[in-house]
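> Okay, sequence plus prediction incoming.
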Amino acid sequence: MLPRTRSSPRTGSSPGARSSAVVIGGGIGGLAAAIALRADGWRVEILERADAAPPAGTALGLWPTALAALDALGIGGAVRDLGRPATGGAFLRPDGRRIAALDVAGPARRTGDVVHLLSHPALLGLLRGAAGPGAVRFGAPVDADRLPGLEAAYDLVIAADGLNSRARTALFGPAYRPVYVGATGWRGTVAGDTGTCTETWGEGRRFGVTPQEGGRTNWFATGPAPEGARSPDGEIAALRARFGHWHPAVRDVLDRLEEGEVLRHDLYRLAPPLPRYFAGRTVLIGDAAHAMTPDLGRGACEALLDAVALAAALRTAPDVPTALRAYDAGRRPATQRLARLSRAMNRMSRVRRGTGARDALLRAALALGGPPS
């Protein structure tokens, strides 16, 4: 239900007059934006299409900049306490030989903090707790034809509706859409703890293992596949066929898989990149604005940074349009650069011939410091 009344239009209003926002999407970015705006005195509603919060999910890598954003939201300490700090890792070949060490201490040298690993449901739980009871209205989809009504009823509309954002399509048209990259991904968790983070790179395929809170092991795998394909004999059989001859640490995870706990999702990126992240008084954050392949593990991080940057712009600008321009100028170049880096990493990981040269290129890239912290 939309508010029955609203005050006069805010197009050129002063900061004190800005008061109401609606967030489309109750995921990480949407919750973070709502928390940040409410702290500044905004009245915020969150509309989520799904009927309930996701019950399961795998580990997210929260980089120092994302942890700083969570500090600004008041839950950074809880995330560090609950999550697992990354303490070591390596890139490996399928036979277990090392390609390169993973410099987990690098972010600490640059920022004083390390990457923390926390499952998606756990992070959502902390964000929902900070947002307050009943903050998310579940089972409340927002189709494209509702956007004009939302802009008329609220001072600000925040579209955090993910990869397949209907708001993005409504604002910029179908030319800006998710594009399949030619690879599918599997992920899940298994019982037992692993102390290090590893990624094993083979001929066009990859298998990763990280720690997760609660003494569990998070894993993920990628490989080429037709879009929308599924394995007729089950996903565990498909994984074992692709990775079952790799080194013992990979086989150990495969031996502990349970069919109902394996998640499979095709991999997409947003192409072409958006010319801006707002239109009118509607602004895009997270995957709705800059969906990228998961190769750098930065999707959740950038959604958090978007939310905090948007709140900061609204806090300091004289009006909403000026704030949205400032947010766009600050976040669009940075996130689109990361999307390009992630796409390049994805292409490297899917090389099938000349893997020796690819591995040398990976070592060189890591020696230069990797992605920003």
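All right, it came through fine. Residues are numbered from 1 along each chain as shown.
> alpha carbons only for contacts and neighbour counts from here, please
OK.
> how about the helices of this structure, start to end?
28-39, 64-73, 76-82, 106-111, 120-131, 147-153, 166-172, 235-243, 248-255, 287-290, 299-316, 320-349, 355-367 (DSSP state H).
> Let me know which of these is the nearest to Gly88.
helix 106-111 (11.0 Å; C-alpha to C-alpha).
> How about residues contacting the closest one?
Trp63, Pro64, Asp113, Val114, Val115, Gly369, Ser373 (C-alpha atoms under 8 Å, 6 or more residues apart in numbering).
> Report the contact partners of the last one.
What it means is Ser373. Trp63, Pro64, Thr65, Pro107, Arg110, Thr111.
> got it, and the first one?
Taking C-alpha under 8 Å, 6+ apart as the contact definition, Trp63 lies against Pro107, Val114, Val115, His116, Arg298, Cys301, Ser373.
> The second one and Thr293: what is the separation?
When C-alpha to C-alpha, to the nearest Å is applied, the distance between Val114 and Thr293 equals 22 Å.
> can you state the direction angle for the top strand by length along the chain and helix 320-349?
Counting residues, the longest strand found in the chain (DSSP state E) is strand 177-191. If you take axes from the mean of the first three to the mean of the last three C-alpha atoms, to 10 degrees, strand 177-191 sits at 70 degrees to helix 320-349.
> How far does strand 177-191 sit from its chain's centre?
13 Å (C-alpha atoms, centre = their mean, to the nearest Å).
> In that strand, which of the residues would be classed as buried?
For strand 177-191, burial by neighbour count (16 or more other C-alpha atoms under 10 Å) applies to 177-178, 180-190.
> list the helices and strands it packs on?
Under the contact definition 3 or more C-alpha pairs under 8 Å, 6 or more residues apart in numbering; DSSP states H and E, strand 177-191 sits against strand 216-224, strand 263-271.
> Put this next to the previous one:
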Amino acid sequence: MRVIIAGGGIVGLTAGIAFKSIGWEVLVCEQAPEIRAAGAAIGLWRNALDVFSEVGVGDSINAIGTSVETWFYDAGGRRLRAPGFALAEHQFLLVPRPQLNQLLAAAVGQENIRVNTRILAFEEEADHVKVRFTNGAVERADLLLGADGAYSAVRAQLDPGSAAQEHAGHHVWRGMIAAGDEPAEGSILTVGHQRARGGYVRTYGDQVVWMVNQFDSPAVTGTKKEEALRRAAHLNDNGWNDWLAKLIERTPEEQILHNQIMFVPALPRWTSARVALIGDAAHALSPHISAGGTLGVEDVRVLVNAVQKYEDLATALSAYETNRIPHYARVHELADAVERVRDAHEYAQEYASFTHWMLNDGYRASRA
């Protein structure tokens, strides 16, 4: 059996490792000239870490990660957690994206990865799917997996009219820089004024990752650094969070990432007889819940388990879709509740409610 995976990001590479582990021939196609990371670091929860352990890369990922215990702060620096939730529901592993992608690519094997390769179209036949690429190449496989992100070419053909949409008024700025003399405990996550949120935390290699975002943001007209500093000011009553502003000031302009947040609308289907969507290609979420990568990696487990359980591929893909679509309907409900909060107290409650569901009911549903 052979799978072609569109997209060489975290989810696409994880899928490549997982399908290799069950004996499939794998081809990962990445449109960029190299396997590279979009962003500075990613938080991975137990749902994803268990999948990585199952496919043999868990120890390596743990070795490059930093365990983070989340606290929530208001603009004046008061530290909060919602009562009644376990410590595990506030713990994740912060992993630098460049090192993570390199590690995953090595596990897939360079011989199984093609860069500068973008899918143009596909044609499904009774016994294979034919994939055409923009460079004129044609490949055949048993399964085509669209792990090509929010702007997925696979999704565009599978679900016409499903283009990614702007999360109106939601912008995020991020950076990673060598640690200085800022307090090691960081300020993740601060809920401030004007619907701004953000903070910083130490990570692998004596680096610091910082992030600021804002819902209902005014028009973005300045430089990336200027705009990030404006949001940081909303998180810093009485100067308690000056360290965040200092980190932003120290970050070179060209190393600051700014994104208008996009999302994928709810889809009528994720699969056909020989094609499936996975990760952001199926369900790109606003990053304010800090779990999109984890949930995408968990998709891999559900899909591979279905392929192993059912001899007929179409039946397996249907089972995968049946599991995932209602799962993400619940994710959206919980994520919307986190977005709508008015203050840090509400944020602590709603975010813990989300992680509790993800690590318990969501975890079990993905392993049913």
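Now that the structure is in, tell me what you want to look at. Bear in mind that the values here come from a model prediction, so they are computed numbers and not experimental data.
> And the TM-score between them?
The TM-score (TM-score structural alignment, normalised by the length of structure 2) is 0.84; 338 aligned residues with a C-alpha RMSD of 2.6 Å.
> and the longest strand of structure 1 with strand 216-224, angle?
140 degrees.
> Can you pull up the most central residue in structure 2?
Gly293 (2.7 Å; C-alpha atoms, centre = their mean).
> So what does it match up with in structure 1?
Correspondence of Gly293 of structure 2 to structure 1, assessed by TM-score structural alignment: Ala300.
> so that match sits right up against Leu31, yeah?
No - look at Ala300 of structure 1 against Leu31 with C-alpha atoms under 8 Å: they stay out of range, at 11.8 Å.
> Aligned to Leu31 of structure 1, what sits in structure 2?
By TM-score structural alignment, Leu31 of structure 1 lines up with Leu13.
> doesn't Gln102 make contact with its match?
No - between Leu13 of structure 2 and Gln102 there is no contact under C-alpha under 8 Å: 9.8 Å.
> just to revisit the earlier point, most widely separated two among the contacts of helix 106-111 of structure 1?
Greatest spacing in the contacts of helix 106-111 of structure 1, by C-alpha to C-alpha: Asp113 and Gly369 (15.6 Å).
> Between those two, tell me which one has more neighbours.
Asp113 (19 against 12; other C-alpha atoms under 10 Å).
> so Ile5 of structure 2 touches Trp24, yeah?
No - counting by C-alpha under 8 Å, Ile5 of structure 2 does not reach Trp24; the two are 12.0 Å apart.
> the more surrounded of those two?
Neighbours per residue, other C-alpha under 10 Å: of Ile5 of structure 2 and Trp24, the larger number sits with Ile5, 28 against 15.
> show me the contacts for that one.
Gly12, Ala15, Gly16, Val26, Leu27, Val28, Cys29, Leu144, Leu145, Gly146, Ala147.
> Report the separation between it and Glu125 of structure 2.
Ile5 of structure 2 is 18 Å from Glu125 of structure 2, by C-alpha to C-alpha.
> for Asp159 of structure 2, same thing?
18 Å.
> what do you get for Ala156 of structure 2?
Where Glu125 of structure 2 is concerned, Ala156 of structure 2 sits at a distance of 19 Å (C-alpha to C-alpha).
> So for the two, which residue has more residues nearby?
Ala156 (15 against 12).
> So what's the residue count around the closest residue to that one other than its chain neighbours?
Nearest non-adjacent residue to Ala156 of structure 2, counting by C-alpha to C-alpha, 6 or more residues apart in numbering: Ser162, 6.5 Å away. By other C-alpha under 10 Å, the residues close to Ser162 of structure 2 number 19.
> Now do the same contact list for Ser162 of structure 2.
Arg155, Ala156, Val264, Pro265, Leu267.
> Write the ChimeraX selection for whichever of those residues are buried.
This is how ChimeraX selects the buried members of those, with burial counted by 16+ other C-alpha under 10 Å:
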select :155,264
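> Save the contacts of Ser162 of structure 2 as JSON lines, and put in distance to Arg81 of structure 2 too.
Formatted as JSON lines, these follow (distance: C-alpha to C-alpha, whole Å):
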{"residue": "Arg155", "distance to Arg81 of structure 2": "39"}
{"residue": "Ala156", "distance to Arg81 of structure 2": "41"}
{"residue": "Val264", "distance to Arg81 of structure 2": "31"}
{"residue": "Pro265", "distance to Arg81 of structure 2": "32"}
{"residue": "Leu267", "distance to Arg81 of structure 2": "35"}
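> Of the contacts of Ser162 of structure 2, which pair is most distant in space?
The span of these, defined through C-alpha to C-alpha, is set by Ala156 and Pro265 at 12.3 Å.
> deepest of the helices of structure 1, which one?
helix 287-290 (a mean of 27; mean count of other C-alpha atoms under 10 Å).
> what about that one, how far off from structure 2?
For helix 287-290 of structure 1, the mean deviation from structure 2 after alignment is 0.6 Å (mean C-alpha distance after the TM-score superposition for structure 1).
> residue contacts, Leu304 of structure 1?
Contacts of Leu304 of structure 1 (C-alpha under 8 Å, 6+ apart): Ile28, Gly29, Ala32, Ala33, Ala66, Ala69, Leu70, Gly286.
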